[in-house]
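*Asks:* coordinates only, no sequence provided:
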């Protein structure tokens, strides 16, 4: 297409998609030098003055929705007879494309996506906006498939009023509309939950609940027909998930969840209680049977009755002959016992003095210290720490101490080199007798392995999972996310890719949806700084070029950074303005705060 410029600012670059109401382009904001998405209203709607007025009013209301799961609206304008809206550009794909590639989705993934949509709806409903057009095409996933954003808030108001004709029903939308929308009556927040139920149905089964040759026939099914139970299509859907789904698809809005919050909580309760997949489930392995203790003669069950539960008997006093010891006798026995123990310890110390513990640095592989005398039989030996030693060093130390070296199955450890001791049993510090065996576990050779999926796990669960797969773990905090606090919202590298065992996997642990962590921006290239700001759930403001002429007296701009790098920034939120000197990287700031930067520009 030929180059077009809207409002003297937005340069249209590429057509991304089109629907019955509008076309969406990727564009470049020439003022802020950033990519944006521009939605152009079709001419047939542009000539409807009533619709245009509502479009502009609701678009401006949607611009006030600042939430990490909602595509941000930057601007609304008109260029001649062309009405447009400027939105955040998401480099990724729609949920519809994702479903086409991978449906049916795993239950935990489908529920996580639905939860994040619920979070967006909850926020919008609280601000008085009903989406009215929830469908997979309006749900966007980033390139990693981990961040969910809902688009077109307050824009796609249903046109299914009584005067609408059948040919004005958009087939792509009617498959997701609620019964009340199909009847042309007033929509309510539960209308969005019905549409989300259809989306969840499609994620788990690969199809919508209703289909037909015409939009009207589909709309009538939404009004009158019951959806086929999803477990008939995919029997691996858990019954509890099917119950959540069918409640969302109730014909009467009052029979659905009372709010998006209630539906989100229902999804979270199931997902956090126990995850299942939509694929065949592995057979459970029964635990080894534990033999019951032999019954006492006085507890033989009689025929026709069940054995009584085994209860630990209360210790009974043991009768003794003669008189019992008084307090003086008990004290005397204790003193005698303490004296004998002290005497034995003194003899052990004289006959076998303690030796210094051997560490990996004190025992080279080429020379292992020897002791002048071997431990005497029957004398306790203090087991030393072998962790991190090579197999040869560990064997030599145990032989010097008169203990037997036994090698167990190897286990990959991301922090200990292959062939070195990962674990020892018994643990170090245990006193053993000469001749007893010590089992050591060596670190196995590292290979390529798939990175486990740990998103939505608790940090401790993710840590254990990654360690079990022989990957190191690094924790970072992430805000502006609907993921529960303390749970993993994102991971790098992403799950499923093959990586060398021993590398570090970074997990981003949620701190909630109200705050985020201010990223490092100083001395960072401008484009990279913008990516960091937007990834943190913040809004990229203006970028102000600076040269030496703009510097205060005595300040050399070359000391602030290199050309093209950020040299200062200003964070603005809730009427507060803070500079980089007041708000360093790593500080917590509210989600949706605006970050303005100054960068080193060549004259």
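*Replies:* Right, received. Where do you want to start? If you're wondering where the values come from, they're calculated on a predicted model, not measured in any experiment. Residues are numbered from 1 along each chain as shown.
*Asks:* contacts, neighbours, all on C-alpha from now
*Replies:* Fine.
*Asks:* is it true that residue 9 touches residue 30?
*Replies:* Yes - Residue 9 lies in contact with residue 30 (Cα atoms under 8 Å); the separation is 5.4 Å.
*Asks:* look up how far residue 140 lies from residue 51.
*Replies:* Here the criterion is Cα to Cα, to the nearest Å. By it, residue 51 lies 26 Å from residue 140.
*Asks:* which of these two has more neighbours?
*Replies:* In this view residue 51 and residue 140 are compared by other Cα atoms under 10 Å, and residue 140 has more residues nearby, 25 against 14.
*Asks:* buried residues, the helix or strand where that one lies. List them.
*Replies:* With secondary structure defined by DSSP states H and E, residue 140 is part of strand 139-142. Applying a neighbour-count criterion of 16 or more other Cα atoms under 10 Å, one finds 139-141 buried in strand 139-142.
*Asks:* tell me the helix or strand right after that strand.
*Replies:* Per DSSP H and E, the first helix or strand lying C-terminal to strand 139-142 is strand 148-150.
*Asks:* putting a second one here so we can go through both:
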């Protein structure tokens, strides 16, 4: 397939986003609904395997039922020219693997990102879907959300964990119990989540292993090194990391509990995690933080992360963290008279107000900027079509925006967005000129509602196109264990990551 090809008379291929051993991912335009999508076309060799094709169809149905703000949505499945394909949401932004190239992240940043990954896993596990390939390359910081990508090798909890003699996954993130023939278990995703958290905090894996064989041996036989000292890191986060990395899957927390613990460590708004019926656990030895707003500018050569009121300005591996408190929000309560002189009662009426959050990714290069803006309805009431306004830095001028019509007057940019039901969001792209700054926009409003900044990334170069992660089988020849320990079973390799 090539750029410009039309799939099923509907999806026009545009740019190749990445490729792996099992598929190629394209950015395409849906000519029916008028939106950009990601189209994942599976390999011809895979299409000829009828057993695997049926397995992939079943998995596509399972993943298509997942609805969570931290999971990339699957829209459709089809076959074109004998090749099966998936149509998915396009996840804009930078992968966690890219963010980690500068070393460990500030602990607040690492915790907020990992909390959202844990929330995505909790939603999948609730539907009995196990991801099986949780790793930094499959986590994208995108607009107001962190997105978990690529459920291409996901499976239903309780199914056989091996397929056609292969163990699918990435050697660096394989739970030890996966190295034996067993069933698919959600606890294996939690193990990978612990490795994700460890690497984000420490900048490395919890053991020295440079080859796939060494990684396999470490998962089975080596206890992970403790986290290095991290200033300000709550003890609960370090304990959670150790529990997630337990060799015994029954000793690991479930993904929802992990998400709640991580959220409590940074006082993350529960609405961001969308964990129905599960309030974040309180951290007993750490006072709760006040809510916060963000007003940040950054030099072009630095990286800015704003995560739920925690502003992180990073240059290389060094970082400064600042909290910007504001006055607390007051919630009106219905008032009932203490004593009623008559049989009737008088109740004050409480009208719920709209609530919204925004996130953005700002990229600047060669005197131009591109900003991906995401607006989410985090309240309980619908937001009708509204005017979105925000303020650009003085050094930036609007050139174009999409979708819709965009205008700039002074430093204020205005556009209209569609209706937003509770839990839904809207993403737009704004382009313009910049005089040497990657400062983010600010003062976001939907008509009369002020939107809270939940997550932002500003960078001095355009976001790199995400690669399509490949499903990777277990390496062929894991080394023999010590004489006193059980020898792991050999599995047939397919690929390496």
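*Replies:* Arrived safely, thanks for sending. None of the values given here were measured: they were computed from a predicted structure.
*Asks:* what TM-score do we get after superposing?
*Replies:* Laid over one another, the chains give 0.57 as their TM-score (TM-score structural alignment, normalised by the length of the second structure), with 329 aligned residues with a Cα RMSD of 4.2 Å.
*Asks:* follow-up on the earlier one: quick one: which of the buried residues of strand 139-142 of the first structure is nearest residue 400 of the first structure?
*Replies:* For these, the minimum distance to residue 400 of the first structure (Cα to Cα) is 61.4 Å, reached by residue 141.
*Asks:* give the contact list for the closest one.
*Replies:* In this structure, residue 141 of the first structure makes contact with 90, 92-95, 147-149, judged by Cα atoms under 8 Å, 6 or more residues apart in numbering.
*Asks:* and it, how far is that from residue 52 of the first structure?
*Replies:* Using Cα to Cα, one obtains 29 Å as the distance from residue 141 of the first structure to residue 52 of the first structure.
*Asks:* now residue 211 of the first structure
*Replies:* 32 Å.
*Asks:* residue 24 of the first structure now?
*Replies:* The separation that residue 24 of the first structure has from residue 52 of the first structure, given Cα to Cα, amounts to 17 Å.
*Asks:* what of residue 86 of the first structure?
*Replies:* 16 Å.
*Asks:* which one of those two has more residues nearby?
*Replies:* Applying other Cα under 10 Å to residue 86 of the first structure and residue 52 shows that residue 86 carries more neighbours, namely 24 against 15.
*Asks:* secondary structure element for the more buried one?
*Replies:* Using DSSP H and E, residue 86 of the first structure maps to strand 82-88.
*Asks:* quick one: the strands in the stretch 351-497 of the second structure?
*Replies:* If you assign secondary structure with DSSP state E, counting those that start in this stretch, the strands in the stretch 351-497 of the second structure sit at 356-365, 368-377, 386-391, 396-402, 406-409, 412-417, 425-434, 442-446, 449-450, 452-459.
*Asks:* which strand or helix spans residue 13 of the second structure?
*Replies:* With DSSP H and E as the criterion, the answer for residue 13 of the second structure is strand 11-19.
*Asks:* ok, now residue 449 of the first structure?
*Replies:* Residue 449 of the first structure belongs to strand 448-450, assigned by DSSP H and E.
*Asks:* buried residues in whichever helix or strand comes after that strand?
*Replies:* Past strand 448-450 of the first structure, further along toward the C-terminus, the next helix or strand under DSSP H and E is helix 459-468. By neighbour count with 16+ other Cα under 10 Å, helix 459-468 of the first structure contains the buried residues 459, 462-463, 465-467.
*Asks:* what's the answer for stretch 150-159 of the second structure, then?
*Replies:* 150-157.
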